[in-house]
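Engineer: here's a sequence, model it:
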Amino acid sequence: MKMIPIAGTDLTASNIVLGCMRIKGMSLQDTETLIRTSMEEGVNFFDHADIYGGGECETHFSKAIGMNANLREKMIIQSKCGIRGGYFDFSKEHILASVDGILGRLNTDYLDILLLHRPDALVEPEEVAEAFDSLQASGKVRHFGVSNHSPLQIELLKKFVKQPIVANQLQFSIAHTPLVDSGIALNMNIDQSVNRDGGILDYSRLHDITVQAWSPFQQGFFKGPFLGDLENYKELNEYIDTLAAKYDVTNTAIAVAWITRHPANIQVVLGTTNVGRLKDSCKGSDIPLTRQEWYGIYKAAGNMVP
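Structural biologist: Down below sits the predicted model:
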């Protein structure tokens, strides 16, 4: 398992993250097996959000592993807040209340990282700054970040927030590549050249913000997995299978490796509840894909390399 430093923190994290969005429907025993297997594979980073299962995923997580101080110190735990029923809320009152709820459900005294989930168009960054100061001073949250934010949205927060923004969780997969498309096809009159995210990947590298890739196996916005989809991604699947045979891993590992190969040290957030798939994915943590192979996967997914 490749371990990476999270800039702006004292944390050293696995580049594979266990996302806990779907664990609510699992038995406590199966959930414990999933968590402990991930730790045996070298994963030390666990991602939550207060909306996952209406908060029940956090409760389920802590119950399944019997959260205690000794176990807690072996984990990096991250959660997110700001999404409410049909709207977003970055008010100081909501952030503080959300963190108290998160900590109670996870049965822990602190979060390693708190992310603001999806951008609140009505954000008052002065309130966010006050909330972050309070959470840091109380020891409830050690580090702060965002999710699905653009460079200018981050800059607006940074004008008032004194803590480093250490992470940004963004959708990224072989079949969803806006993070790299416009840079590869710069200054060309094609759809691939359209800058859809303000250059957030380059911005993150320039400002030492760790990118966390969610939905690493999805095509588009929840249109289903691209692995095994021979109707829409036949060439891609055939090429991935060739590489899987070369590296003696599964196609899942290659899909993960395409993300982890990027020099930005991107973390891959897995949402799987399947232990076998988890193990396969972890094998993609540090596969040394060549540049030719990385670009070959990109082209096989239907993208153009000038």
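
Engineer: okay, CA-based contacts and neighbour counts for the rest of this
Structural biologist: Will do.

Engineer: what sits closest to V269 if chain neighbours are left out?
Structural biologist: Distances taken as Cα to Cα, 6 or more residues apart in numbering place V17 nearest to V269, at 4.6 Å, with adjacent residues excluded.

Engineer: surely the one you found meets V268?
Structural biologist: Yes: between V17 and V268 there is a contact under Cα atoms under 8 Å: 5.8 Å.

Engineer: so these two - more neighbours on which side?
Structural biologist: V268 (30 against 25; other Cα atoms under 10 Å).

Engineer: whichever strand or helix holds that one packs against which elements?
Structural biologist: Element membership of V268, judged by DSSP states H and E, is strand 267-270. Here strand 267-270 touches strand 16-19, strand 210-214, helix 251-260, going by 3 or more Cα pairs under 8 Å, 6 or more residues apart in numbering; DSSP states H and E.

Engineer: report the next helix or strand after the first one in sequence order.
Structural biologist: Right, strand 16-19. Trace forward from strand 16-19 with DSSP H and E and the next one is helix 28-40.

Engineer: and that next one, how far out from the chain middle?
Structural biologist: Taking Cα atoms, centre = their mean, to the nearest Å, one finds helix 28-40 lying 19 Å from the centre of the chain it belongs to.

Engineer: all helices of the stretch 51-200 of the chain, in order?
Structural biologist: 56-65, 69-72, 92-106, 125-138, 151-158, 178-184, 200-206 (DSSP state H, counting those that start in this stretch).

Engineer: to I165, which of those helices lies closest?
Structural biologist: helix 151-158 (7.7 Å; Cα to Cα).

Engineer: and S27, how far from V269?
Structural biologist: Taking Cα to Cα, to the nearest Å as the measure, S27 falls 22 Å from V269.

Engineer: next, the second sequence, to be compared with the first:
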Amino acid sequence: MMSTERNTPLTNPLIKTSKIAYGCMGLGGGWNNNPVTNEHIQQANEVIDTALESGITVFDHADIYTFNKAEIAFGSVLKQTPSLRDDMFIQSKCGIRFEDESAPGRYDFSSEWIAHSVNGILKRLHTEKLDMLLLHRPDPLMNLHELATSLERLNADGKFDYLGVSNMNLHQIRFLQSALDLPIVANQIEMSLAKLDWLNDGVLVGNEGMQSVDFVSGTLEHCQMNNIQIQAWGCLAQGRYSEAGLHSEDANIRNTAQLVLNLSEKHQVPSEAIVLAFLLRHPANIQPIIGTTNLDRIRASALAPAVTLSREEWYRLFVTSRGHALP
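Structural biologist: Next comes the predicted model:
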């Protein structure tokens, strides 16, 4: 069946990128007003080198990460070694504004703020354009046609090549796409062994507990039907299924961490690879975004694409993490 969506890409440009993406939220020295130091730049350099050496070429930013400092640290590395840019697919997000003297923390898809944000991102990253720009969180005050005009102008001006969204459901994506000639090619959603509503939504249809599912039905299917790359943030579940999880007071976490350990020994890979392989096994072609600054964990995560879990192993992880049997 052919899609009826406007300007659906025949193939997604991210299909040529690495199966794992690196999320840069941890760079820049923390969520504070301290300046970026040489130590922070060195950390970014080591992270970039480790990621690239491990086959990870997608780097995910947002203008708010560590109060702009993540992009500053990363951009300082690119300024020092411009040739690194040729090996990278760089994306960044905008649309979130912090609390200030005029208003509380809020979202802003106005043409003025989007343009201001994109220009700031490019300046901090020391790059002429982004490979992809993403809208970070839905703005209830979005003016559809104003936003579409702004995005298409920035694209025409060479500020970014591809457009994505983050934390949006299928209805929001379709609404935005209705005004755009530029196709939406990615959607970032929180997905992990610990955040399972994206799966529970499908298996609980017509069963008790469906009302408590925090996920909009049809979003996965919409993305698959329209060649929209799903990117998973929070995918390592903050390391709860590594060694520390074995000592958790939560029985579900303990049991899942033990299962992950057993599978890691069976497949001869670190636990991070098993946790990510769970996402990669799903037919939605999920691209996990890891956020660790631990170099060993980056290397461990990069091994995930080499692991193919059996149906039985995948379901064992799913059911164990849920904490109770499927209906």
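
Engineer: the counterpart of A237 of the second structure in the first structure: neighbour count?
Structural biologist: Under the alignment (TM-score structural alignment), A237 of the second structure maps onto Q218 of the first structure. Q218 of the first structure has 19 neighbours, counted by other Cα under 10 Å.

Engineer: if I look at Q218 of the first structure, how far off is N107 of the first structure?
Structural biologist: For Q218 of the first structure relative to N107 of the first structure (Cα to Cα), the value is 32 Å.

Engineer: which of the helices of the stretch 51-200 of the first structure sits closest to M39 of the first structure?
Structural biologist: Checked against Cα to Cα, the stretch from the helices of the stretch 51-200 of the first structure lying closest is helix 69-72, at 10.8 Å.

Engineer: check the mean deviation of the closest one from the second structure.
Structural biologist: Mean deviation of helix 69-72 of the first structure relative to the second structure after superposition (mean Cα distance after the TM-score superposition for the first structure): 2.8 Å.

Engineer: name the residues of that helix that are buried.
Structural biologist: Buried positions in helix 69-72 of the first structure, judged by neighbour count with 16 or more other Cα atoms under 10 Å: R72.

Engineer: same deal with stretch 111-122 of the second structure?
Structural biologist: S111, W113, I114, A115, S117, V118, I121, L122.

Engineer: that older thread, if you count surrounding residues, which of S27 and V269 of the first structure has more?
Structural biologist: V269 (25 against 12).

Engineer: which residue lines up with the more buried one in the second structure?
Structural biologist: By TM-score structural alignment, V269 of the first structure lines up with I289 in the second structure.

Engineer: okay, now the closest residue to E56 of the first structure other than its chain neighbours: neighbour count?
Structural biologist: Nearest residue to E56 of the first structure in three dimensions, chain neighbours excluded: K24, at 6.3 Å (Cα to Cα, 6+ apart). By other Cα under 10 Å, the residues close to K24 of the first structure number 19.

Engineer: just to revisit the earlier point, neighbouring contacts of the strand holding V268 of the first structure?
Structural biologist: 14-19, 47, 210-216, 256, 259-260, 278 (Cα atoms under 8 Å, 6 or more residues apart in numbering).

Engineer: contacts only, for the residue mapped onto I96 of the second structure from the first structure.
Structural biologist: Using TM-score structural alignment as the criterion, I96 of the second structure maps onto I83 of the first structure. I83 of the first structure sits next to I51, D89, H117, R118 when contact means Cα under 8 Å, 6+ apart.

Engineer: give me the distance between the residue lying closest to the match of A237 of the second structure once chain neighbours are set aside and Y52 of the first structure.
Structural biologist: Leaving out its chain neighbours, the residue that sits closest to Q218 of the first structure by Cα to Cα, 6+ apart is P225, at 4.4 Å. Using Cα to Cα, P225 of the first structure is found at 21 Å from Y52 of the first structure.

Engineer: over to E73 of the first structure?
Structural biologist: 23 Å.

Engineer: quick one: the aligned partner of R85 of the second structure in the first structure from N107 of the first structure, how far?
Structural biologist: Aligned counterpart of R85 of the second structure in the first structure: R72 (TM-score structural alignment). Counting by Cα to Cα, the gap from R72 of the first structure to N107 of the first structure is 9 Å.

Engineer: still on that earlier bit, dump the helices and strands packed on strand 267-270 of the first structure to a markdown table, plus distance to N232 of the first structure.
Structural biologist: Shown next, in a markdown table, are those (distance: least, Cα to Cα, whole Å):
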| stretch | distance to N232 of the first structure |
| --- | --- |
| strand 16-19 | 27 |
| strand 210-214 | 21 |
| helix 251-260 | 16 |
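
Engineer: out of those, nearest to V128 of the first structure?
Structural biologist: Closest among those, using Cα to Cα: strand 210-214, at 20.3 Å.

Engineer: post-alignment, that closest one versus the second structure, mean distance?
Structural biologist: Mean deviation for strand 210-214 of the first structure: 0.4 Å (mean Cα distance after the TM-score superposition for the first structure).

Engineer: in the next helix or strand after that strand, what counts as buried?
Structural biologist: Of the helices and strands lying after strand 210-214 of the first structure in sequence (DSSP H and E), the nearest is helix 230-247. For helix 230-247 of the first structure, the neighbour count (16+ other Cα under 10 Å) marks Y233, K234, E235, L236, N237, E238, Y239, I240, D241, L243, A244, Y247 as buried.
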